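S.K.: give me the fold of what follows.
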Amino acid sequence: MRFTFTTLCLAAAVLSGCVHKIDIQQGNVVVAEQLAKVKVGMSRPEVRQTLGTPLLADAFHANRWDYFFYNEKKGREIERNKITIHFADDKVTRIDGAAPVAIKGEERK
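M.R.: This next block holds a predicted model:
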């Protein structure tokens, strides 16, 4: 009986380190090349065409679009980016944040 209990405890300890952690990639992939095309004075449709649909277009902050990107591999955060585009009269007035040249862990083709 004691041998079985010890064996089970040992097996549980060994297997607890074998948990598979999935890769998580969420949000909008925006790289520096794309962000460089967005200029002050551009319209909302032009920004949407260049960067894609924003991850967050808040009804309470209608003059702000947020582009978030989060990348996690094997349970470890690899990258987190946030870009905010501010509008006034449906034109870009300010761009906050920076985009990476390429997404870490992925090769650009």
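
S.K.: from here on, just use CA atoms for contacts and neighbour counts.
M.R.: Will do.

S.K.: longest helix in the protein, by residue count?
M.R.: The helix that spans the most residues within the chain, counting by DSSP state H, is helix 2-16.

S.K.: second input sequence below; structure requested for side-by-side comparison:
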Amino acid sequence: MKMISILSTTRSAFLPVFKTRAAKLLLTAGLSISLLSGCSWIEPYKPTLTQGTIISQEALSLLQEGLTKTQARQLFGPPMGEDPFNPNQWDYVFYTTDDSFHPDAIKQLTLQFDADGMISSWNVSDSTPLDLK
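M.R.: As a prediction, the model looks like this:
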């Protein structure tokens, strides 16, 4: 009988500690799961990305055959890409993730120069050259 009373007092002494530890463990697990799932609810900040040369319709209207490379550079600025294998081709590219920032800007302009360094032709494309979204 004495043995049973020792076990019952020992069991009752450890029972509140077990409940507290179990509650703490359950609370910790619940908080961890809610914090990990919370990452999917919050979208990270994505800054506006704008790259390239803004070419307006006005500047494009001044473009004509026979302009020199110097005049083209004064009109549009330095090209974004010069092909080392074809130095007579200049590419101007404009990209932005903000649709309200210069919505009328030309997205891509390619200038072709002849052997004398004069503009012989050009190509305008309003499609986005790279899809970075």
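
S.K.: tell me where structure 2 has helices.
M.R.: 2-38, 57-61, 69-76.

S.K.: tell me how far stretch 62-78 of structure 1 lies from the chain's centre.
M.R.: The chain centre lies 2 Å from the centre of stretch 62-78 of structure 1; the measure is CA atoms, centre = their mean, to the nearest Å.

S.K.: quick revisit: so which of the helices of structure 2 comes closest to K107 of structure 2?
M.R.: helix 57-61 (11.2 Å; CA to CA).

S.K.: so where in structure 1 does that closest one end up aligned?
M.R.: Aligned by TM-score structural alignment, helix 57-61 of structure 2 falls on residues 32-36 of structure 1.

S.K.: so for that stretch, what gets flagged as buried?
M.R.: Using 16 or more other CA atoms under 10 Å as the test for burial, stretch 32-36 of structure 1 gives L35.

S.K.: against A99 of structure 1, how distant is the residue nearest the centre of structure 1?
M.R.: Nearest to the mean C-alpha position of structure 1, by CA atoms, centre = their mean, lies F69 at 1.5 Å. Relative to A99 of structure 1, F69 of structure 1 is positioned 10 Å away (CA to CA, to the nearest Å).

S.K.: now do H61 of structure 1
M.R.: Relative to A99 of structure 1, and taking CA to CA, H61 of structure 1 is found at 22 Å.
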